[in-house]
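K.L.:
Below are the sequence and a predicted model; questions follow.
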Amino acid sequence: MTSLRHNEPDRVEPRDSYLDAARDCILDVGWRRTTLTEVARRAGVSRMTIYRTWADMPRLLADLMTREWGDVVADSLAHDDPDAPTVERLVRDIVGTVQRLRENELFVRIVDLDPELILPYLFSRRGRSQDGILERTVAALREAQAEGAARPGNPVSMARAMLLATHGFVLSAHTMVDDQVSLGDLDAELALALTRSLQP
């Protein structure tokens, strides 16, 4: 996956190297068996170096997920067609992000081994990544409305409804796939539903 989190691709900040070590730990042994001590060992630094940055694993995980999901969105936007109509571009970005999340190895590992880590963001509160996605979506909706390409309405509530609609396609799409319906079929339906919901 292409990462857009650094202006200089070959430069790795210490904090990112620590998050990389945590990511490797979770991929190898899962969240429950990953400790700050093991992260420090893999990063090649002292345990206190990691503790000075994160007091506990939940805080480290929150930063790791924010970085990871932000990279997923950035990767989707990197494949964007800047000349496409605003609504078409927005829908393509959303569907592309859904697809990349489903394929992301860290996301898949968390859902398979530690799905309870995702539950707070579905039932209790929004995360930083969700807020970032909403901010981008609201901006795109305002642009589309100004062009007359999207229907009138509160872009904030429209963006939140769109995000809620995509949750199932990220987390549960596999339950709807069989010899009659493919993931591609479902994604096409998502694109159609989002497009029609935005038409003036």
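P.N.:
That came through fine. The model shown is predicted, which means the values in this text are computed figures rather than measured ones.
K.L.:
Going by C-alpha atoms from here, please, whenever you check contacts or count neighbours.
P.N.:
Fine.
K.L.:
farthest residue from the center of the protein?
P.N.:
residue 46 (30.4 Å; Cα atoms, centre = their mean).
K.L.:
Is it correct that residue 77 is in contact with residue 94?
P.N.:
No: using Cα atoms under 8 Å, residue 77 is not in contact with residue 94, being 9.3 Å away.
K.L.:
Identify the residues contacting the residue farthest from the centre of the chain.
P.N.:
Shown in contact with residue 46 (Cα atoms under 8 Å, 6 or more residues apart in numbering): residue 40.
K.L.:
That one and residue 117, how far apart?
P.N.:
27 Å (Cα to Cα, to the nearest Å).
K.L.:
just residue 160 next, same as before
P.N.:
21 Å.
K.L.:
which residues of the chain fall in strands?
P.N.:
Per DSSP state E, the chain carries no strands over any range.
K.L.:
Name the nearest residue to the one residue sitting closest to the centre of it, ignoring sequence neighbours.
P.N.:
When Cα atoms, centre = their mean is applied to the chain, the residue found nearest the centroid is residue 69 (3.2 Å). Using Cα to Cα, 6 or more residues apart in numbering and skipping the chain neighbours, the partner closest in space to residue 69 is residue 129 (6.3 Å).
K.L.:
do you know how far that neighbour is from residue 63?
P.N.:
10 Å.
K.L.:
Tell me which of the two has more neighbours.
P.N.:
residue 129 (20 against 16; other Cα atoms under 10 Å).
K.L.:
Pull the contacting residues for the more buried one.
P.N.:
65-66, 69-70.
K.L.:
coming back round to it: please say which of residue 77 and residue 94 ends up with more neighbours.
P.N.:
More crowded of residue 77 and residue 94, by other Cα under 10 Å: residue 94, with 22 against 18.
K.L.:
Okay, one more to line up with it:
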Amino acid sequence: MTSHRHNTESEPGPRDGYLDAARECILDVGWRRTTLTEVARRAGVSRMTIYRAWSDMPALLGDLMTREWGTLVASGVEVATTTPTPDAIADAVVATVGALRDNELFTRIVELDPELILPYLLSRRGRSQELILEVLAAAIAAGQEAGLITDGGPQALARGLVLAAHGFVLSAHTMVDDDVDQSALDAELHALVSRRLAR
């Protein structure tokens, strides 16, 4: 799912290099052992340079996760400029869920520091979730205008689908075994989305 509003052509700035260094740290040693000092060392800059950009690690992590997940959403299947049918939107949702589930940074955080994800499931929406909701609601609204998607508030429909997708991102591995493989679960997610949006 692509949002051109969030897809710029500008060259990466210095902060992207610092975020790259933070990403490497988290992949290597996990969140708990990553410090702003270590990020500065890996980025080849002074500690004060990093401290001027972020006051603490949670602030840096928020920007890193927004960049990481936002990039996945922006590089997913385009639905805003194609015919927004229930099946096309379902394709985009399944592709985005799969990309998130397979992302190495996401996997590392879930494996080593799952508590970092909990606030976004239990307390508040993050910037990446807002981006996903924005793109999905816009696609649903476009499909409704074209008479292809069921009636209902686009925001409510989008939020319901994102809530359902959470389980397919975070818990799908608990449902995979000799009887049901990942492709079967992805097919169930596709059916869930397309049937909910069908007229």
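P.N.:
Here it is on my side, so go on. The structure displayed is predicted, hence computed values, not measured ones.
K.L.:
Now for residue 129 and residue 63 of the first structure: what residues contact both?
P.N.:
In contact with both residue 129 of the first structure and residue 63: no residue, using Cα under 8 Å, 6+ apart.
K.L.:
how about the helices of the first structure, start to end?
P.N.:
Ranges of helices in the first structure, per DSSP state H, are 14-29, 36-43, 47-53, 57-78, 86-103, 105-113, 120-123, 128-147, 155-171, 183-198.
K.L.:
between the ones you listed, which one is nearest to residue 4 of the first structure?
P.N.:
helix 57-78 (6.2 Å; Cα to Cα).
K.L.:
Could you dump the helices of the first structure into JSON lines with distance to residue 5 of the first structure added?
P.N.:
Output for the helices of the first structure, formatted as JSON lines (distance: least, Cα to Cα, whole Å):
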{"stretch": "helix 14-29", "distance to residue 5 of the first structure": "10"}
{"stretch": "helix 36-43", "distance to residue 5 of the first structure": "19"}
{"stretch": "helix 47-53", "distance to residue 5 of the first structure": "19"}
{"stretch": "helix 57-78", "distance to residue 5 of the first structure": "7"}
{"stretch": "helix 86-103", "distance to residue 5 of the first structure": "16"}
{"stretch": "helix 105-113", "distance to residue 5 of the first structure": "17"}
{"stretch": "helix 120-123", "distance to residue 5 of the first structure": "23"}
{"stretch": "helix 128-147", "distance to residue 5 of the first structure": "14"}
{"stretch": "helix 155-171", "distance to residue 5 of the first structure": "23"}
{"stretch": "helix 183-198", "distance to residue 5 of the first structure": "27"}
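K.L.:
between the contacts of residue 129 of the first structure, which has the most around it?
P.N.:
Counting by other Cα under 10 Å, top hit in the contacts of residue 129 of the first structure: residue 69 with 22 neighbours.
K.L.:
What's the match for that residue in the second structure?
P.N.:
In the second structure, residue 69 of the first structure lines up with residue 69, judged by TM-score structural alignment.
K.L.:
And for residue 18 of the first structure?
P.N.:
Aligned partner of residue 18 of the first structure by TM-score structural alignment: residue 18.
K.L.:
any idea how far the residue lying closest to its match once chain neighbours are set aside lies from residue 100 of the second structure?
P.N.:
Computed as Cα to Cα, 6+ apart, the closest residue to residue 18 of the second structure that is not its neighbour in sequence is residue 43, at 5.6 Å. Remark: distance between residue 43 of the second structure and residue 100 of the second structure (Cα to Cα) = 26 Å.
K.L.:
Check residue 71 of the second structure too.
P.N.:
Distance from residue 71 of the second structure to residue 100 of the second structure, by Cα to Cα: 10 Å.
K.L.:
Also residue 70 of the second structure?
P.N.:
Taking Cα to Cα, one finds residue 70 of the second structure at 10 Å from residue 100 of the second structure.
K.L.:
Equivalent analysis for residue 194 of the second structure, please.
P.N.:
20 Å.
K.L.:
Same question for residue 120 of the second structure.
P.N.:
15 Å.
K.L.:
When those two are compared, which one has more neighbours?
P.N.:
Taking residue 120 of the second structure and residue 100 together and counting by other Cα under 10 Å, residue 100 has the greater number of neighbours (20 against 14).
K.L.:
Surely that one touches residue 75?
P.N.:
No: if you go by Cα under 8 Å, residue 100 of the second structure and residue 75 don't touch, sitting 11.5 Å apart.
K.L.:
before we move on, back to that, comparing residue 160 and residue 117 of the first structure, which residue is more hemmed in?
P.N.:
residue 160 (17 against 14).
K.L.:
hang on, that one packs against residue 135?
P.N.:
No: Residue 160 of the first structure lies out of contact with residue 135 (Cα under 8 Å); the separation is 9.9 Å.
K.L.:
sorry, back to before: how much space separates the residue nearest to the centre of the first structure from residue 128 of the first structure?
P.N.:
For residue 69 of the first structure, the distance to residue 128 of the first structure - Cα to Cα - is 10 Å.
K.L.:
same check, this time on residue 5 of the first structure
P.N.:
Distance from residue 5 of the first structure to residue 128 of the first structure, by Cα to Cα: 15 Å.
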